[in-house]
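> next come a sequence and a model predicted from it.
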Amino acid sequence: MTDDGVLNAYSARAAEYTSVLGSIEDTHELDRMCIERWAKQISGPVLDAGCGPGHWTDFLHKRGVNISGIDLVPEFIESARSRFPEASFRVSSVRTLDLADGSVGGVLGWYSLIHLAPTELPQVLVEFRRVLSPQGHLLVGFFEGEADEPLDHAITTAYYWSVHRMSGLLQDAGFEVLDIETRHDHGSRPHAAIAAIARSGTSGPKHISPVS
């Protein structure tokens, strides 16, 4: 889906989204443990890519992480700056990060990639790899299911990804998968998280897997 489509859909419901899902108390305890554990490995600045209303950025900032949050939706960034004034936020797209090559030690992509069409995701992963230092850390969270299948998302079109497919795309983009977590809580869609590091000696993918 285009940036404009996602922007318009979330802008129209940003206040509602923030009130329902914009607090760290609204998140799963296991997700908090996963993200905090991941962040402890990182040296250097961290980017929360697609930070939404900013609660995960604030969560890690309060734990001493040098982190900034970006999001496509100005209403989210305005709310995040107001609610979490000690953290850093700016409007930006995950498709083209306004960062130098190798300039960050970690990228958090927590459910921020779900609206990318299957043909678009590989290049965004390459962009994440570009800004990460060698051995820099990436953590992605997503809905686990049949790869490339759309799902009935409350805001706008989103997609499932299988662990196998996401792992392959990460490897193609220049990452080494370190850890995989999956969970299926009653009444919610299956969840997956993959932690990976940027492979040394490569600044991008050897190839991009075809969409299947």
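That came through, no problem. Residues are numbered from 1 along each chain as shown.

> going forward, measure contacts and count neighbours with C-alpha atoms only.
Will do.

> which residue ranges of the protein form helices?
For the chain, helices defined by DSSP state H occupy the ranges 3-12, 14-21, 29-39, 55-61, 74-83, 121-131, 163-172.

> for comparison:
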Amino acid sequence: MTEPSFLTTTRESYDTVAEDYVARIGPLFEQEPISRAMLAAFAEQVRGPVADVGCGPGHVTAHLASLGLEVTGVDLSPKMIEVARRQHPELRFFVGSMTALDLPDGELGGLVAWWSIFHLPPEVLPAVFAEFRRVLAPGGRLLLGFHVGDERLSPETAYGHPVTYDAYLLEPGKVADLLGRAGFEVTARLAMEGRKLPQSCLAARAV
């Protein structure tokens, strides 16, 4: 079966930028107390293992582990997983796609997709959210972070390197509606300003 082009371009681009991505994103995360507060609230509600989907170099995976969670990082980019394993050798990481997670039905107590649905075409989101619901146990917790808007971006460079991916800005109301159709109840919403692109976090429970 032919792989969708958005997966190929995303993988290749993040393989290219991985090392420089780490240098820039890690310090930014340390300057985001509101983001960390959302992750802390998520951690308090979770019962059972957690997947950090689109984990990149593993900084959020490591933060979740520091909050006492049993967490595994998953990323499409083999180079990102290589970096994550090097930086956090005590944690588990594997290469995988959020479009088809290599996890049993109902195995997880929680799933985090922290700014990692950015490169999914909107028409793919219903299937991805259904996949998130599949791997979560009833009552399992989901936390999404994403960039807000209604636009497709096609940058030519990122993190000092050429890239070929597209990126998508999403409207929180539409994302919440899609989550509801996939079997989730949205339990909290947070809007964040002050960055180049507005951001939103949605917390949800599998029903």
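Perfect, I can see it now. If you're wondering where the values come from, they're calculated on a predicted model, not measured in any experiment.

> just to revisit the earlier point, can you put the helices of structure 1 in TSV and add distance to residue 94 of structure 1 and mean neighbour count?
Output for the helices of structure 1, formatted as TSV (distance: least, CA to CA, whole Å; neighbours: other CA atoms under 10 Å):
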stretch	distance to residue 94 of structure 1	mean neighbour count
helix 3-12	9	16
helix 14-21	18	15
helix 29-39	19	15
helix 55-61	15	22
helix 74-83	14	19
helix 121-131	7	23
helix 163-172	16	20
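
> now these as TSV including distance to residue 106 of structure 1?
Output for those, formatted as TSV (distance: least, CA to CA, whole Å):
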stretch	distance to residue 106 of structure 1
helix 3-12	23
helix 14-21	24
helix 29-39	8
helix 55-61	12
helix 74-83	20
helix 121-131	9
helix 163-172	15
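
> endpoints of stretch 62-71 of structure 1, how far apart?
From its first residue to its last, stretch 62-71 of structure 1 covers 20 Å (CA to CA, to the nearest Å).

> in structure 2, which residue range corresponds to that stretch?
Per the alignment by TM-score structural alignment, stretch 62-71 of structure 1 matches residues 66-75 in structure 2.

> hmm, who's touching the matching stretch?
With CA atoms under 8 Å, 6 or more residues apart in numbering as the test, stretch 66-75 of structure 2 has contacts from 40, 43, 48-56, 58, 61, 64-65, 81, 91-97.

> give me the buried subset of those residues.
Listed as buried from the contacts of stretch 66-75 of structure 2 are 43, 48-56, 58, 61, 64-65, 81, 91-97; burial here means 16 or more other CA atoms under 10 Å.

> aligned to residue 128 of structure 1, what sits in structure 2?
Match for residue 128 of structure 1 (TM-score structural alignment): residue 132.

> OK, contacts around its match?
Contacts for residue 132 of structure 2 (CA under 8 Å, 6+ apart) come out as 98, 111.

> center of structure 1 - which residue?
residue 109 (1.2 Å; CA atoms, centre = their mean).

> hmm, back to that, closest to residue 185 of structure 1 out of the helices of structure 1?
The closest of these to residue 185 of structure 1 is helix 29-39. By CA to CA, the value is 11.2 Å.

> in structure 2, which residues correspond to that closest one?
By TM-score structural alignment, helix 29-39 of structure 1 lines up with residues 33-43 in structure 2.

> what's the average distance for that stretch when superposed on structure 1?
Mean deviation of stretch 33-43 of structure 2 relative to structure 1 after superposition (mean CA distance after the TM-score superposition for structure 1): 0.9 Å.

> what's the longest strand in structure 1?
Counting by DSSP state E, the longest strand found in structure 1 is strand 132-143.

> which outside residues touch that one?
35, 38, 42, 101-114, 159-161, 189-201.

> what do you get if the cut-off is 6 Å, keeping everything else the same?
102-111, 160, 190-200 (CA atoms under 6 Å, 6 or more residues apart in numbering).

> buried subset of those residues?
Judged by 16+ other CA under 10 Å, buried ones among the contacts of strand 132-143 of structure 1: 102-111, 160, 191-199.

> in strands only, show me those.
104-110, 191-198.

> tell me the one among the residues you listed nearest to residue 15 of structure 1.
Using CA to CA, these come closest to residue 15 of structure 1 at residue 110, 19.6 Å.

> which residues touch the closest one?
140-141.

> also residue 198 of structure 1?
Applying CA under 6 Å, 6+ apart, the residues contacting residue 198 of structure 1 are 134-136, 175.

> same list (the residues you listed) but as CSV, adding neighbour count and distance to residue 31 of structure 1.
Shown next, in CSV, are these (neighbours: other CA atoms under 10 Å; distance: CA to CA, whole Å):
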residue, neighbour count, distance to residue 31 of structure 1
134, 20, 26
135, 18, 23
136, 25, 20
175, 29, 22
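
> counterpart of residue 15 of structure 1 in structure 2?
Counting by TM-score structural alignment, residue 15 of structure 1 corresponds to residue 19 in structure 2.

> please apply the same query to residue 164 of structure 1.
Match for residue 164 of structure 1 (TM-score structural alignment): residue 173.

> distance of its match from residue 194 of structure 2?
Distance from residue 173 of structure 2 to residue 194 of structure 2, by CA to CA: 20 Å.

> ditto for residue 151 of structure 2
Relative to residue 194 of structure 2, and taking CA to CA, residue 151 of structure 2 is found at 19 Å.

> these two: which is more packed in?
residue 151 (11 against 7; other CA atoms under 10 Å).

> I am finished for the moment; much appreciated.
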